[in-house]
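Engineer: Output the structure for:
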Amino acid sequence: MAPTANPPRPVRVWDLPTRLFHWSLAATIAVCFVSGKVGGNAMQWHFNSGYVAFGLVVFRLAWGLIGGRWSRFASFIYGPGALLRYLKGRSRPDELIEVGHNPLGSFSVFALLGIVSVQVATGLVADDEIANTGPLWRFVSGETALDATAWHKGPGQWIIIGLVSLHVASIVFHRLKGHNLVLPMFTGDKPLPPGTPASADGLQQRLMALVLGAVVAALVNWVVSLGQL
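Structural biologist: So this is what the prediction gives:
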């Protein structure tokens, strides 16, 4: 058999800040869920991991505008037509769905960012009427705090678990088809055709992410401290 004329080569798709975000959010969601179920003294872990989730989401929203090429939202915002073509297996070559997030993966990213944002917001103003209140609970009415608590402890957490479960199922499905989605999120690289544009992931980008992370941490600390004023 003749060798392939243009064999795939490793291309940097996921920059380091995106990879760290991904695995940090996964760990944070796990800690939030377990500590919330344990209750008691573990609630301090729940609050702290919630603040971390807050910061991670804000970081990702900003990084989606200034991060590496395939981490930017502009690279994986698909219209209904692109989604339909993907589901029918007729995606156009120019849509480059094999590089970053495909249309279904795009939906998963935006859905998870959205629901985690809502979960963080409701946690900040929650009041379980027992021993735990969010740092901003006094800025809303009692009825709003109770509604937020009901969502936070009920539908909100289960929607997140559902989305995470679908994400894991998708990874398994693609693995069975011969596509490893997990390894690139560790290494950052995917084997892709020559000429595929790569994400910038050098020292400049990493320093920029570090500065952004510091700004986001300061912002989260300021928001949380408002409840102590």
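Engineer: hey, let's count contacts and neighbours off CA atoms from now on
Structural biologist: Fine.
Engineer: Residue 171 is in contact with residue 184, isn't it?
Structural biologist: No. Residue 171 sits out of contact with residue 184 when judged by CA atoms under 8 Å, with a separation of 12.0 Å.
Engineer: Show me whatever sits in contact with both of the two.
Structural biologist: Between them, residue 171 and residue 184 share no neighbouring residue, with contact defined by CA atoms under 8 Å, 6 or more residues apart in numbering.
Engineer: structure for this one too, so we can compare:
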Amino acid sequence: MKPDDPAAPLAPPAGRPVTVWDAPTRLFHWLAVVLVAVAYVTARLNWMDWHARAGEMLLALVFFRLLWGCCGSETARFRSFMASPAAAWRHLRHLRHLFRREADLQVGHNPAGGWMVLLLLTLLLGETLSGLYINNDIANEGPLSEWVPAPLANAISALHALLWDALLAAVALHVLAIALYAAAKGQDLLRPMLTGRKLLPARIPAPRRAPVALALLMLAAGAAAAALLAAYL
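Structural biologist: Purely as a prediction, here's the structure:
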């Protein structure tokens, strides 16, 4: 195989291990994965009490991630990875070279990945908020249950189902992108989200990390907000 063959395996990248994803970001990611799976299973088994609990915990996590995206570590902040639509389009056009093997030098999310994060968070927020209303409406617990007109209540129920299908489609697309990057470009996007680290050249500075105490404070705020909404929505 010729050295310049685009399908040739990459040599081990030179550099030093850098923490690109902090512990709070990684924990949010994997807890969200587990809770979405729990929500799916409990809905299929009609265990609606457990389904509602999973939704409330997901809402608390989403609130945390929104706060962490504003004040957290550098790679978790929205302003660090939210590129313009034009930049995301240019990145997707670059994928015509999908099978070109090259080292992964991206510190955080790439431009297209940033928009995927925003899409997933939006779908999770809409799904969990609409789920809270549906649960309160069924149990007649929420103070708004008796005040919302029937057509609007039916629309919220339909939206909850629609957002769930859209969320599953977005998750499938996300997983497919990770698999394609691994198979075609030789870039393992999964390991850094597990370990937090990847090898980067010395010329690329390590991203700034926010203190864990701040993450705990924001998690408490997210949990309190979710609990209040569950009681009063």
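Engineer: Superposed, how do the two chains score by TM?
Structural biologist: TM-score for the superposed chains, counting by TM-score structural alignment, normalised by the length of the first structure: 0.84, backed by 212 aligned residues with a CA RMSD of 2.4 Å.
Engineer: how about the helices in the first structure?
Structural biologist: 16-38, 43-66, 80-87, 103-124, 142-153, 155-176, 182-187, 203-225 (DSSP state H).
Engineer: And the ones you listed: which comes nearest residue 131 of the first structure?
Structural biologist: helix 43-66 (9.8 Å; CA to CA).
Engineer: Pull out the buried positions in the closest one.
Structural biologist: Within helix 43-66 of the first structure, the residues that qualify as buried are 43, 45-47, 49-60, 62-64, counting by 16 or more other CA atoms under 10 Å.
Engineer: got the contact list for that helix?
Structural biologist: The list of residues contacting helix 43-66 of the first structure from outside it, by CA under 8 Å, 6+ apart, reads 18, 21, 24-25, 28-29, 31-33, 35-36, 71-74, 113, 116-117, 120, 123, 209, 212-213, 216-217, 220.
Engineer: Which members of those residues are classed as buried?
Structural biologist: The neighbour-count criterion (16+ other CA under 10 Å) marks 18, 21, 25, 28-29, 31-33, 35-36, 71-73, 113, 116-117, 120, 123, 209, 212-213, 216-217, 220 among the contacts of helix 43-66 of the first structure as buried.
Engineer: Need the counterpart of residue 55 of the first structure in the second structure.
Structural biologist: Under the alignment (TM-score structural alignment), residue 55 of the first structure pairs with residue 60 in the second structure.
Engineer: oh sorry, the question was meant for residue 110 of the first structure
Structural biologist: The pairwise alignment with the second structure assigns residue 110 of the first structure to residue 118, based on TM-score structural alignment.
Engineer: For residue 211 of the second structure, see how far away that match is.
Structural biologist: From residue 118 of the second structure across to residue 211 of the second structure, the span is 23 Å (CA to CA, to the nearest Å).
Engineer: what sits against the counterpart of residue 29 of the second structure in the first structure?
Structural biologist: When the structures are aligned by TM-score structural alignment, the residue of the first structure matched to residue 29 of the second structure is residue 22. With contacts taken as CA under 8 Å, 6+ apart, residue 22 of the first structure has the following neighbours: residue 185.
Engineer: could you measure the residue nearest to residue 14 of the first structure when sequence neighbours are not counted against residue 227 of the first structure, distance?
Structural biologist: The shortest distance from residue 14 of the first structure to any residue other than its chain neighbours is 4.5 Å, reached at residue 188 (CA to CA, 6 or more residues apart in numbering). When distances are taken as CA to CA, residue 188 of the first structure and residue 227 of the first structure turn out to be 39 Å apart.
Engineer: Who has more neighbours out of those two?
Structural biologist: residue 188 (19 against 15; other CA atoms under 10 Å).
Engineer: Distance-wise, check the aligned partner of that one in the second structure relative to residue 182 of the second structure.
Structural biologist: Counting by TM-score structural alignment, residue 188 of the first structure corresponds to residue 196 in the second structure. When CA to CA is applied, the distance between residue 196 of the second structure and residue 182 of the second structure equals 17 Å.
Engineer: Then residue 52 of the second structure?
Structural biologist: According to CA to CA, residue 52 of the second structure and residue 182 of the second structure sit 35 Å apart.
Engineer: Kindly report the same for residue 159 of the second structure.
Structural biologist: 35 Å.
Engineer: Share the number of residues neighbouring residue 177 of the first structure, please.
Structural biologist: The number of residues packed near residue 177 of the first structure is 9, by other CA under 10 Å.
Engineer: List the contacts of residue 220 of the first structure.
Structural biologist: Listed by CA under 8 Å, 6+ apart, the contact partners of residue 220 of the first structure are 51, 54, 55.
Engineer: Residue 119 of the first structure now?
Structural biologist: For residue 119 of the first structure, the residues meeting the contact criterion (CA under 8 Å, 6+ apart) are 152, 156, 157.
Engineer: Map it onto the second structure.
Structural biologist: Residue pairing (TM-score structural alignment): residue 119 of the first structure is matched to residue 127 of the second structure.
Engineer: For that match, give its distance to residue 55 of the second structure.
Structural biologist: From residue 127 of the second structure to residue 55 of the second structure the distance is 8 Å (CA to CA).
Engineer: for residue 134 of the second structure, same thing?
Structural biologist: Taken as CA to CA, the span from residue 134 of the second structure to residue 55 of the second structure is 11 Å.
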